[in-house]
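Colleague: Attaching a predicted model along with its sequence, questions to come.
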Amino acid sequence: MDHVSAPSLLAPGIAVLRADNPSEMTLEGTNSYLLFNPGQTLAPQLPVIVIDPGPELEEHLQALALYDVQLVLITHRHLDHTAGIDRLHELTGAPVRARLEQFCRNAEVFTDREEINGAGITVSVEFTPGHTSDSVCFVRRGTEEHLFTGDTVLGRGTTILDHPDGTLSDYLASLQRLLSLPDMPLHPAHGGQHEHSHPLLNAYLAHREDRLDQVRSALEKLGKAGAHVHPADLLELVYPDLDPRLAGAASRSLEAQLHYLSRTD
């Protein structure tokens, strides 16, 4: 396991193991979280729940399998979160749960706001579509609650909306839903950790409103209505300093914004 470090302890009962799959989309890599009884010490064979096995990287999956994985939870369908499902299931025999049946192994799909018990802890499920239609977040219940956001909220920057599967109206509603929860530490699937969820969620909402205003201004400059413009026409106006590697992701987000404006403005 030359490229994988040991999990880093974030708080009692929470550790993170980052996969070695850095990119412009995954930032430093995909964060796999290990949840366990806060009264116990993280050590091999400790019962844990894993959030997102990550990509199919043998070193990363072998490192997760050092623990007694009792359950695997999936935040959404993208391969950097799901490609390791079958190998981790093979290594550990742990059931896998997701919102979509195709990613479940020996277990049922999630129901919204259900509570899951395992490894000495309770985790609740929050359906948060927008990034994708199947995106979910998790809250580890207890004296100190923690929020795990997948790609709905990142450690830095903003997430893409994988339109048409993900929609802006769903995404805005999901951010508001997370804001209705108590403020708590926030743990994203990519990037660093946040001590408080509410400031970041409010910043995400403000960013989306600003971006919509930018799209409206760009449409005015072009003299076009949202229903009659292609995202490529707006890229340079809305994202003037865009990394070319992110053009596809930005185009999908623009599609989502144009779709939203066509229905609301």
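Modeller: Arrived safely.
Colleague: contacts and neighbour counts: CA atoms only from here.
Modeller: Noted.
Colleague: residue boundaries of the strands in the stretch 1-150 of the chain?
Modeller: 8-11, 14-18, 31-35, 47-51, 68-73, 96-97, 115-118, 121-127, 136-140, 146-150 (DSSP state E, counting those that start in this stretch).
Colleague: Which stretch among those is buried most, on average?
Modeller: strand 31-35 (a mean of 27; mean count of other Cα atoms under 10 Å).
Colleague: just to revisit the earlier point, could I get the strands of the stretch 1-150 of the chain as JSON lines with distance to residue 166?
Modeller: Putting the strands of the stretch 1-150 of the chain into JSON lines (distance: least, Cα to Cα, whole Å) gives the following:
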{"stretch": "strand 8-11", "distance to residue 166": "30"}
{"stretch": "strand 14-18", "distance to residue 166": "25"}
{"stretch": "strand 31-35", "distance to residue 166": "22"}
{"stretch": "strand 47-51", "distance to residue 166": "21"}
{"stretch": "strand 68-73", "distance to residue 166": "20"}
{"stretch": "strand 96-97", "distance to residue 166": "21"}
{"stretch": "strand 115-118", "distance to residue 166": "25"}
{"stretch": "strand 121-127", "distance to residue 166": "13"}
{"stretch": "strand 136-140", "distance to residue 166": "12"}
{"stretch": "strand 146-150", "distance to residue 166": "14"}
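Colleague: Any idea which of those strands gets closest to residue 260?
Modeller: strand 121-127 (20.1 Å; Cα to Cα).
Colleague: how far off strand 47-51 does the closest one point, in degrees?
Modeller: 10 degrees (axes from the mean of the first three to the mean of the last three Cα atoms, to 10 degrees).
Colleague: outside of the helix or strand where residue 258 lies, which residues touch it?
Modeller: Assessed by DSSP states H and E, residue 258 sits inside helix 247-264. With Cα atoms under 8 Å, 6 or more residues apart in numbering as the test, helix 247-264 has contacts from 160-164, 166-169, 212, 215, 226-227, 231-232, 234-235.
Colleague: Use this one as the comparison:
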Amino acid sequence: MSGHVTGAVAALAGELPAWVSLLRAPNPGPMTLDGTNTWVLRAPDAEHAVVVDPGPADEGHLKRIAEHGPIGLILITHGHADHTEGAARLRELVGAPVLAADPAHTIGGTPLSVETTLDETLDIRLLNTPGHTADSVCFLVECGDERVVLTGDTILGRGTTVVAHPDGHLGDYLNSLELLSAYTGIAALPGHGPALADCAAAAEFYLAHRRARLDQVRSAVDAGARTPADVVAAVYADVDRSLWWAAEWSVRAQLEYLGVDTGESAPGVSGLEHM
């Protein structure tokens, strides 16, 4: 959900490092932008590659990933289906374990934790970045003197992301953006959209955007908005109404963060996990 922001939120990256390949899944849409980004990482002279986010269960896409084999490890940034649906089939094709923070999306290995040794040829560090979802993680990857941060949906290459309430949590998301704002001058490789030159700059933009949104929500509530739908109509009036259902997730997260009791039961997430 890009809200009022539809362009890149920081300067685009130039050429990707030679050890990074991008394979974009054929699932474009309003929530997935140009499609899900599957990243393939292989250190120079390494036998096995690492795949991050296999994407949807599209056989052609998964076979293209497998052609970059041998693959030793499949990593998941978060559990939404546009990132994970193809994981089990990719494991069948290449034989690699699938590791995610959520055990439900882990196949043939142990769920991710900060103690996990992720790869012997690349220096991959797990960053716990909940907020978009409770299980969202990023990966700081170093190869020689080059570093990148794979951000999943925590930072997108274009527009801004939803906080998928009630699984997502705005307070956690703000903390995660604060963490990512420390990675100055390091390219961000997102789950959707183009690569960005500076992870920290993108995180700072997102923080400013979220704080501005909170001010808008406060103003809407002060003006009499009483339900999440009321707030969406006031704050997201210039957004295509077909996306208001996604905006309402973020609004519910904002209202919860502000301690506003709407008197409604929060609905479960339904939609984005199937994108």
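Modeller: Received it, and whenever you're ready, just let me know what you need. This is a predicted model, so every value here is computed, not measured.
Colleague: hang on, the earlier thing: out of the strands of the stretch 1-150 of the first structure, the one nearest residue 60 of the first structure is which?
Modeller: Shortest separation from residue 60 of the first structure across the strands of the stretch 1-150 of the first structure is recorded for strand 14-18, at 7.9 Å, computed as Cα to Cα.
Colleague: circling back: which of the contacts of helix 247-264 of the first structure are buried, as a ChimeraX select command?
Modeller: Selection of the buried residues among these in ChimeraX, burial being defined by 16 or more other Cα atoms under 10 Å:
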select :160,161,162,163,164,166,167,168,169,212,215,226,231,234,235
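Colleague: For residue 257 of the first structure, see how far away the equivalent of residue 215 of the second structure over in the first structure is.
Modeller: Under the alignment (TM-score structural alignment), residue 215 of the second structure maps onto residue 213 of the first structure. To residue 257 of the first structure, residue 213 of the first structure is 10 Å away according to Cα to Cα, to the nearest Å.
Colleague: who has more neighbours, these two?
Modeller: residue 257 (23 against 13; other Cα atoms under 10 Å).
Colleague: need the contact list for the residue minimising distance to the centre of the second structure.
Modeller: Nearest to the mean C-alpha position of the second structure, counting by Cα atoms, centre = their mean, stands residue 153 at 1.3 Å. Residue 153 of the second structure sits next to 77, 132, 136, 161, 190-192 when contact means Cα under 8 Å, 6+ apart.
Colleague: Turn those into JSON lines, including neighbour count and distance to residue 118 of the second structure.
Modeller: Output for the contacts of residue 153 of the second structure, formatted as JSON lines (neighbours: other Cα atoms under 10 Å; distance: Cα to Cα, whole Å):
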{"residue": "77", "neighbour count": "30", "distance to residue 118 of the second structure": "13"}
{"residue": "132", "neighbour count": "28", "distance to residue 118 of the second structure": "23"}
{"residue": "136", "neighbour count": "26", "distance to residue 118 of the second structure": "17"}
{"residue": "161", "neighbour count": "22", "distance to residue 118 of the second structure": "27"}
{"residue": "190", "neighbour count": "26", "distance to residue 118 of the second structure": "19"}
{"residue": "191", "neighbour count": "30", "distance to residue 118 of the second structure": "19"}
{"residue": "192", "neighbour count": "27", "distance to residue 118 of the second structure": "23"}
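Colleague: so of these, which ones are in helices?
Modeller: Among those, no member is found in helices (DSSP state H).
Colleague: pull the longest helix from the second structure.
Modeller: helix 199-222.
Colleague: That one vs the first structure - mean distance after superposition?
Modeller: By mean Cα distance after the TM-score superposition for the first structure, the fitted helix 199-222 of the second structure averages 0.6 Å away from its aligned residues in the first structure.
Colleague: contacting residues for residue 235 of the first structure?
Modeller: Residue 235 of the first structure makes contact with 247, 250-251 under the criterion Cα under 8 Å, 6+ apart.
Colleague: returning to what we had before: buried set for the longest helix of the second structure?
Modeller: Within helix 199-222 of the second structure, the residues that count as buried by 16+ other Cα under 10 Å are 199-207, 210, 213-214, 216-218, 220-221.
Colleague: Kindly report the same for stretch 181-197 of the second structure.
Modeller: Within stretch 181-197 of the second structure, the residues scored as buried using 16+ other Cα under 10 Å are 181, 183, 186-197.
Colleague: same check, this time on stretch 80-97 of the first structure
Modeller: 80-89, 92-97.
Colleague: which residues touch residue 61 of the second structure?
Modeller: 23-26.
Colleague: Just send those back as JSON lines, with distance to residue 58 of the second structure too.
Modeller: Shown next, in JSON lines, are the contacts of residue 61 of the second structure (distance: Cα to Cα, whole Å):
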{"residue": "23", "distance to residue 58 of the second structure": "12"}
{"residue": "24", "distance to residue 58 of the second structure": "11"}
{"residue": "25", "distance to residue 58 of the second structure": "8"}
{"residue": "26", "distance to residue 58 of the second structure": "8"}
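Colleague: wait, which of those residues is closest to residue 157 of the second structure?
Modeller: Nearest member of these to residue 157 of the second structure, counting by Cα to Cα, is residue 24, at 13.0 Å.
Colleague: Just give me the match in the first structure for that closest one.
Modeller: Alignment note: residue 24 of the second structure maps to residue 18 in the first structure; criterion TM-score structural alignment.
Colleague: from memory that match sits against residue 34, does it?
Modeller: No - counting by Cα atoms under 8 Å, residue 34 is not a contact partner of residue 18 of the first structure; they are 11.0 Å apart.
Colleague: Quickly list what's touching both of these two.
Modeller: Common contact partners of residue 18 of the first structure and residue 34 (Cα under 8 Å, 6+ apart): none.
Colleague: What is the equivalent residue in the first structure for residue 72 of the second structure?
Modeller: Using TM-score structural alignment, residue 72 of the second structure pairs with residue 70 in the first structure.
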